[in-house]
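A.B. asks: Following is a predicted model, sequence given first.
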Amino acid sequence: MITISVVAYARGNPEKLLYPTDDGGHICGFDAGYTEKPNVVYFDILACAAMGASVITMGCPTPQVCVKECPTYYYSYLYTKALETANSNNPLSSERNKMVCKDGIDPSSGDIDVLVDNEDCAAYLVESTSVLGRCVPSIFEDIGSMGANLLVNATDPNSVLATAGNKTTLTGTLLEEGTKYLALFFEVKEYGEKVFKDVLASWWLILTCLAIGMVVCFIWIIIMRWIAGIMVWLSIIAFLGLWSFACYYSYTKYYELKNTPDTVIGLSQAFTLNFSYYLDLKETWLAFGCTSATLLLLFTLILLFLIPRIRIAIELIKAGSKAIGNMMFTLIWPIFPFILQIVVVGYWAASAIYIASMGSAEFYSNSTTNKTTDGVTYYLERAPCDSADTSALGQACQFVKYGGDEYTIPLEIFMLFMFLWLMNFVIALGQMTLAGAFASYYWAFEKPKDVPAFPLLSALYRSLRYHLGSLAFGSFIIAVVQLIRIFLEYLDQKLNGSENPVAKILLKCLKCCFWCLEKFLKFLNKNAYIMIAVYGRCFCFAAKDAFFLIMRNVVRTVVLDQVTDYLLFIGKLVVTGAVGTGAFFWFQGKVDFFKDYVPTLNYYLTPVIIVILGTYLISCCFFSVYSMAVDTLFLCFLEDLEMNDGSPEKPYYMSKGLKKILGKSNKKLKEVDETEGAPKGGKGKK
């Protein structure tokens, strides 16, 4: 990847992609002789609009030239021609100077029809605005006024302008259709400027709210050790109460309607969308009652079977909270993988841009006419040509894009794969580092006394020193699957207009299968990294051990995942909702104490939305650490159960709460520390 990047940096030129280019391949505002001409004017901007999305790859089928400034006026050569005809066909310099022509073309001399027919000069111009160096029509409040300014024939109020040769008169309707998206662009641009000003005016308050969100996340994680059990059991009781009430109410309504005369159900009534009709039927409430009673019975039986496992899950969640409380730097750890990911994205984006600009200029000519709109024929199919030739239709070769390098596409695909690989590698490094830190906490016999002084740094050192190969291999597998998914998405877009149902079904099945495969591999890799952090084994053996360990305890795994996901989801909602609600009242000026600190805003919801999104992302980072802690402690707990038996030679390392739930205990020797069961004056085994 580095080698390819060096070659791209040596041969590429990003200015080719950033700056506009005329139809001769000259970079406006960059090439010699064009440094003072940073903008490009399209002779027929509507021809570009008619190309649709293909204009990106095939270019705009109209001449384009570099100019110093975009036209700020309306012009039509027909109007100039009419004035010159009235002036005995003498060229009018005041009108000719308004024309935009190719380099080397003098608009003040020659027949104006010839200049336009040969596409040496533009047939018409509209008031334009520079957008990224491209001159696009300016949008007024009334788009129709643009057409009124371009009227060239007083006897025909519907005529707006005309081009040369085989192109006929354009109507105001076409102009309006061609510029409606530009109108939307400038409208969005106006809102964007106001939003940007709001961000500048309130950035320090936004950062303050995000800092408050970090504090709230930390506090919530700490108090989870006391409220986790309460939240889970209250939710279960509420669920049972809800279904019990549903069962009671349904049977009550059924017995009320049972004594009423039967209602005959006709076909027209059976297929009606009038739900009040069905609510008056006793059969409906009988079905509701049977369904709710069945679900209530099943849920109660499952709950009775899973109560011990739910208690284990709650105790592990509490243990995760204690572990984070003793290693608070783990909450800051997600910042470092995030910084590494930013570096990867920046490096990959720069390399991809340089690779894309390595090729030479490609020129195309109009080859096929296949679209006519409002009497105007547009050339939608284009063929490669030499810049010195002209096509059979008399259209000169025009610059389209930089390409032509047969290795550009394969190199871009390779860089995409490396991007996926590196991003997954950074994620894997973050997971293994956290797993190593939390594993060192679990396998400390006397907690937190036996926990290493710098568990996070020690785990990072072990990951970098001994396990880079395992991290690279695990992330490589996921990157391959992700690249295949991207390829399938590309095929799906290509077959979007296909009428072959078999191909569509097959493609959907493949996308679904690879999506499931990616999710499974991510789950397996995460647990493999935990086993690597605990035992130091290679990736394949660790993945095998983790998989069979989970399969031997599949019910516990499912319960723990569901309970943990539920609690983390509640935590994200609480933190985001609390901070977002506070920000809403703050920026709206509803809090009297903070009124003097509220800036003048165009939209007070702008900082509120940013705060809500930022707080949610922060909560995801904090709770991802919490989730990793719970998963690591869970696998360590399962290993502890299978490896140890509570004897002095093989004591349990689990907490007192877990031993109490399972009915386990460490056998005493002489004097036992009542907190964890370790002999006084000694340390447990690791």
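C.D. replies: The structure has been received and is ready for your questions.
A.B. asks: only C-alpha atoms for contact and neighbour calcs from this point on.
C.D. replies: Fine.
A.B. asks: The closest residue in space to residue 373 that isn't next to it in sequence and residue 144: what is the separation?
C.D. replies: Using Cα to Cα, 6 or more residues apart in numbering and skipping the chain neighbours, the partner closest in space to residue 373 is residue 174 (7.8 Å). Using Cα to Cα, to the nearest Å, we find residue 174 at a distance of 11 Å from residue 144.
A.B. asks: about what we covered before: tell me the helices and strands packed up against the helix or strand in which the residue nearest to residue 373 is found.
C.D. replies: Using DSSP states H and E, residue 174 maps to helix 172-258. Here helix 172-258 touches helix 45-51, strand 134-137, helix 144-149, helix 282-326, helix 554-587, helix 605-643, going by 3 or more Cα pairs under 8 Å, 6 or more residues apart in numbering; DSSP states H and E.
A.B. asks: Can you give me the buried ones in whichever helix or strand comes after the longest one?
C.D. replies: By that I understand helix 282-326. Next helix or strand after helix 282-326 toward the C-terminus (DSSP H and E): helix 335-356. By 16 or more other Cα atoms under 10 Å, the buried positions in helix 335-356 come out as 337, 338, 341, 344, 345, 348, 351, 352, 353, 354, 355, 356.
A.B. asks: hmm, who's touching helix 335-356?
C.D. replies: Contact with helix 335-356 is made by 5, 8-9, 11-14, 17, 402-403, 408, 411-412, 415, 419, 422-423, 426-427, 429-430, as judged by Cα atoms under 8 Å, 6 or more residues apart in numbering.
A.B. asks: next one: that helix to chain centre, how far?
C.D. replies: Mean C-alpha position of helix 335-356 versus that of the full chain (Cα atoms, centre = their mean, to the nearest Å) differs by 16 Å.
A.B. asks: List the buried residues in the helix or strand following it.
C.D. replies: Where DSSP H and E defines the elements, the next helix or strand beyond helix 335-356 is strand 360-373. Buried positions in strand 360-373, judged by neighbour count with 16+ other Cα under 10 Å: 361, 362, 363, 364, 365, 366, 367.
A.B. asks: one more structure, for comparison:
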Amino acid sequence: MLFVALAAVAAVQAESSTNTTVKYIDYTSLKKFTRARSAKQSSTAGSHEQQQQQQQESSMTGSQEQQEEIETPVPTHVPIPTRPQTEAPTPAPTLAPTPAPAPTLAPTPAPTPAPTPAPTPAPTPDPGPWEAKWIDHDQVKPFAQPEPVTISEKAAVKFKPQLHVTNGCHPYPAVNEAGETGAGLKTKGAPSAKCKGSGWGSQVYGRSTWVQGVWAIMYSWYFPKDSPSSGLGHRHDWEHVIVWIDNPGVENPKILAVTPSAHDGYSKEVPPKADCVDGTSVKVNYESQWPVNHALGSTSKGGDFQDLIMWDQLSENARRAMNGVGWGKANTPFNDGNFKPKLEKAFASFQINYGLLFHQGAVFWVGMIAIAAVGFMHGEPKRLLYGSDYNGTTCGTGKHQDQPLTFYPRITQDLLEQASNPSLSPEDFSFYGVCVATCPDAGTYICNYEAEAEIQSDTSLKTDEERQEERKSRATNLMILPSEKQCWLVALPSEQVFYRCLQITELNSTSVEKCVVPGDEPEYYDEVNGVQVPNEKCEIKRVITTSESMEPAQENPLYSTLQTVGATIGRVIGDLQETWPVFLLCGGVLALVLGFAFVILLRFCAGCIVWITLWSFVLLLLLFALMLSTKGGIIGRSDLSALTSEIASAAAAAGVDTSNVNATEIVLPQTLQASQDRQKAYAVAAYVVYALAGVALLLVCFFQKKIRIAVGIVKEASRALQSLPLLVLFPIIPFVMLLILFTYAAIVGAYIYSSGEMQLASLAGELAEQAGQNVTAEATTTLSKVSPDQTMKLLVAYHFFGFLWTAQLINAISMCTIAGAVSRYYWSRNKTSEEMGRFPVFTSFKNCFRYHFGSLAFGSFIIAVVQFIRAALLYLDHQTKDLQQSNLVLKVVMKIVQCCLWCLEKCLRFLSKNVYILIAMKGHSFCTSAMDAFKILLSNIAQVGAVSTVTFLLLGAGKVAVALSCAIATFAYLEKNSDDYGVGGAHELSSPLAPILLALLLGWFVASTLLGVYEMAIDTILLCFCEDKELNKESGQYFMSDSLKKFVATVKKEPPATDIQDEKP
């Protein structure tokens, strides 16, 4: 059921974006911004003629103003790419559009655009509140539908909906050119009484803009009354529908969703049904379900078209009327006060629909919680921690509740017997155990349950001494006693290790120090705690160590190895306990500081480091190839001797004294001499490495421009991290989330795995009850056939898949958050907080849950499925290892499938990372972003390869450098404080190796985390760069830094004078 639900949910993905506010990109708000800047420019101009020309240009007609409209589709709605042929202004302010002045002159041909927009006078003061001018509803003349000019107008006409009126009034014009508005009708008579259509014609009002990466077109109709029947309803009614498309600037925009208004809310069609769309026109129904008022909804019935007039095409008085007139219980949805809130509400509804469809995947987590509850009811994790006795009973449970420890009285015998069986794997060894309350002491005796019960019930044994003698007697006569009534001597002391009592070997050693030089005299000794110890006058001392230990009489190599390993682990843990502040400081704090320093260094010296790294890589390949050549016999000693002779001759000809140089005989070290047994293999390897070195050399030489661009991208990523310092600390959040998830998964998994035998038939009822569902579970024949062991495995598999999915989802949220914040940085002109937002990292993180959660969950689901298949295949490989020993074909097939799945997972991870970047940048669904990512990567494959190679080498070198620095710092600190950490010190260590290695690993982890953020920033900048280059190649108004612009060719084209928006973005 889960996979069916997920497959159904995967068909629809949420459209989303990195921004949380609605952006308005229309000519009125831009015009206001341009006028303000032009006024500032005109204040410095001294020419009266120029100012007069500016005044004339500011009084151009509305059609000319529409030519200045900027609607360039953008990948993210933090910045707005500028139109061609003009200097790039700062992004338009996020404000509701202001009314445009009424046209005063006839349209004139647009002049050829200058490099900088002509200054215009400052806007006129607000004329004050609008006074309503009411006229009869059937006397309002509509606006004629003008010829569309801009991209937004053409898209609005193309997607104009059909309105089908089932009952009630037909749509009427609401306002005329003078600003006079219809007075509406009282709610008397039939629903359509006196409002079956205007003799002047009908009207539909439109307005459009970008909303979180989606183009929204709002179509609004006015009805004189909203009356289900006489006396019900109210005067005036406004209804609207919003058509959501992907991009109005492309050749064939797609309808993503339709949200008709319905009683202060919205109904949703995501995507609209096929029979509800006629070509590019959605079909909308206006109907009242008595006694509820009218509302819009999708329909399969055809309807009528009305003349469309866009907000920017209305006269100034008409716009002022729409902003200022009160319509009673109705309100104008597309005016300045309502347009933004309506879009936000509809967009949230539109997104929630996507979310709800995919949030059915949350049912999976409900199932996980239900399974966890059942595991808590039936499971006992102590079964996994505690050992089992010879009867298979878990110690610490049942009748052994007070005996949680397991002692193995004959472990030596068990190990030797089972080790002699070559077909038995060490992990399958089993030992004869007895449950005890405490670990027994050396010299005591322990018996199995039957023998102990017989001794305790023997009335002839009055005292503990007599019972102890009986145990001793039974231990002495093991060979003649039945196996179920035996006792054993505890020869050595035992210690508790994971609830097991393991015998240990006690080692007592004493050391005596004698002064040798100058001599064994009292003046060369000091008394310390009653012991004579050589003092500073003694130059050489002799140390005599005497050791005494208690060991088993019969040697057991396996048990000795176990004891050695256990002792080593104990010493390592002790060393780490003594040095934890040191390796935390050196491996944690120092690694973080060095990581920051490396990022800053890359900003200023990235070019130098990159080129040194690349040429060093080529040189290392050549040196490695030469070494293989000598081992493979390709280059011999005579060749090297001849080469050095030529060099010596050339040096002598140049006047260099070579009399002291013997260049006739070269003696190679043993490691470089030709290998006799593997010479052919070394020769083949040498040719392969030569080929790789040649390819690397050619790539470095012929891709220098790509490499320089990669250097610029690396520097830009460094600037982004400096502008977003909180981004470096953000990984703490996903780390804590993963830690909580891992803890939860481990605890719940332990309960499930230790739940023992459960029948699936009875389990179904418990799951339904725990999930809070009203379900009656019946023990069907199918369920009854599932064995208890299979039930436990199914639950563990379900839980394990949930863990994988959630872990991948956390990683996806982390990557999308970083990409969103860096995208905000890139797509802002001046890189200021006003453009990026006050908290870009937090905003990006919030958007992952508000807008992108469905897409991220789908992408993580795909990777989790592949990981789960790989895990299942590994389990199958483990279960069939004996069969594979006798079937070579099965073994090879298993390895090939595992390799293919590994490659598939790596490819999916690489692609999904780029998909998450585009989701954060553009706000599209996972599938759409996947196709976009594939196109971008394919069209820029050389650049992507250059950046990936540079990033791999740079960050790999950075991680190694930071980790090694942490290890060296730890070693230096311990050496400097050898009095404390050396022999006899307050924090004596058995070896400094453990803290040094842990500091190395911790430094690698911290560096990988920090530079992982840096790597994600580089990948985001790369995709932003590719998108910026494609979007603005004709205008040259790029968002990239100046260091990158010089590598990008600009192809400028003169746009048509009648419509600058016809140029494709």
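C.D. replies: Structure received. Treat the numbers as computed from the prediction; the structure is a model and nothing was measured.
A.B. asks: quick revisit: pull out the buried members of the contacts of helix 335-356 of the first structure.
C.D. replies: 5, 8-9, 12-14, 402-403, 408, 411-412, 415, 419, 422-423, 426-427, 429-430.
A.B. asks: In the first structure, what sits opposite residue 865 of the second structure in the alignment?
C.D. replies: Taking TM-score structural alignment, the alignment pairs residue 865 of the second structure with residue 480 from the first structure.
A.B. asks: Just send the buried residues of helix 335-356 of the first structure back as CSV, with distance to residue 188 of the first structure too.
C.D. replies: Shown next, in CSV, are those (distance: Cα to Cα, whole Å):
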residue, distance to residue 188 of the first structure
337, 34
338, 31
341, 30
344, 31
345, 27
348, 30
351, 31
352, 29
353, 27
354, 31
355, 32
356, 29
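A.B. asks: Kindly indicate which of these lies nearest residue 525 of the first structure.
C.D. replies: The closest of the buried residues of helix 335-356 of the first structure to residue 525 of the first structure turns out to be residue 337 (Cα to Cα; 17.2 Å).
A.B. asks: what does the closest one align to in the second structure?
C.D. replies: Under the alignment (TM-score structural alignment), residue 337 of the first structure pairs with residue 734 of the second structure.
A.B. asks: re the thing from before, just the ones of the buried ones among the contacts of helix 335-356 of the first structure in helices?
C.D. replies: 5, 8-9, 408, 411-412, 415, 419, 422-423, 426-427, 429-430 (DSSP state H).
A.B. asks: mind checking the SS state of residue 396 of the second structure?
C.D. replies: coil (DSSP: H, G, I helix; E, B strand; the rest coil).
A.B. asks: ah, wrong one, I meant residue 163 of the second structure
C.D. replies: Under three-state DSSP, residue 163 of the second structure falls in the strand class.
A.B. asks: what do we get in the first structure for it?
C.D. replies: That one, residue 163 of the second structure, aligns with nothing by TM-score structural alignment.
A.B. asks: I figured residue 163 of the second structure was touching residue 278, is that so?
C.D. replies: No: checked against Cα atoms under 8 Å, the pair residue 163 of the second structure and residue 278 is beyond contact range at 11.9 Å.
A.B. asks: In terms of neighbours, single out the busier of the two.
C.D. replies: More crowded of residue 163 of the second structure and residue 278, by other Cα atoms under 10 Å: residue 163, with 25 against 15.
A.B. asks: ok, so what distance separates the more buried one from residue 437 of the second structure?
C.D. replies: Computed as Cα to Cα, the residue 163 of the second structure to residue 437 of the second structure distance reads 83 Å.
A.B. asks: which residues of the second structure does stretch 533-540 of the first structure align to?
C.D. replies: Counting by TM-score structural alignment, stretch 533-540 of the first structure falls onto residues 920-927 of the second structure.
A.B. asks: what about the matching stretch, how long is it end to end?
C.D. replies: End-to-end for stretch 920-927 of the second structure, by Cα to Cα: 14 Å.
A.B. asks: list the buried ones in it?
C.D. replies: Buried, per 16+ other Cα under 10 Å, within stretch 920-927 of the second structure: 920, 921, 922, 923, 924, 925, 926, 927.
A.B. asks: same question, stretch 683-695 of the second structure
C.D. replies: Using 16+ other Cα under 10 Å as the test for burial, stretch 683-695 of the second structure gives 683, 685, 686, 687, 689, 690, 692, 693.
A.B. asks: Need the max-distance pair from those residues.
C.D. replies: Farthest pair in those (Cα to Cα) is 683 and 693. Separation: 15.2 Å.
A.B. asks: Count the neighbours of the aligned partner of residue 513 of the first structure in the second structure for me.
C.D. replies: Taking TM-score structural alignment for the superposition, residue 513 of the first structure sits opposite residue 900 in the second structure. Neighbours of residue 900 of the second structure under the rule other Cα under 10 Å: 12.
A.B. asks: which SS class is residue 900 of the second structure?
C.D. replies: The three-state assignment at residue 900 of the second structure reads helix, by three-state DSSP.
A.B. asks: measure it to residue 885 of the second structure for me?
C.D. replies: Applying Cα to Cα to residue 900 of the second structure and residue 885 of the second structure gives a distance of 22 Å.
A.B. asks: Repeat that for residue 729 of the second structure.
C.D. replies: As judged by Cα to Cα, residue 729 of the second structure and residue 885 of the second structure stand 50 Å apart.
A.B. asks: got it, and residue 899 of the second structure?
C.D. replies: With distances taken as Cα to Cα, residue 899 of the second structure is found 19 Å from residue 885 of the second structure.
A.B. asks: Over to residue 490 of the second structure?
C.D. replies: With distances taken as Cα to Cα, residue 490 of the second structure is found 41 Å from residue 885 of the second structure.
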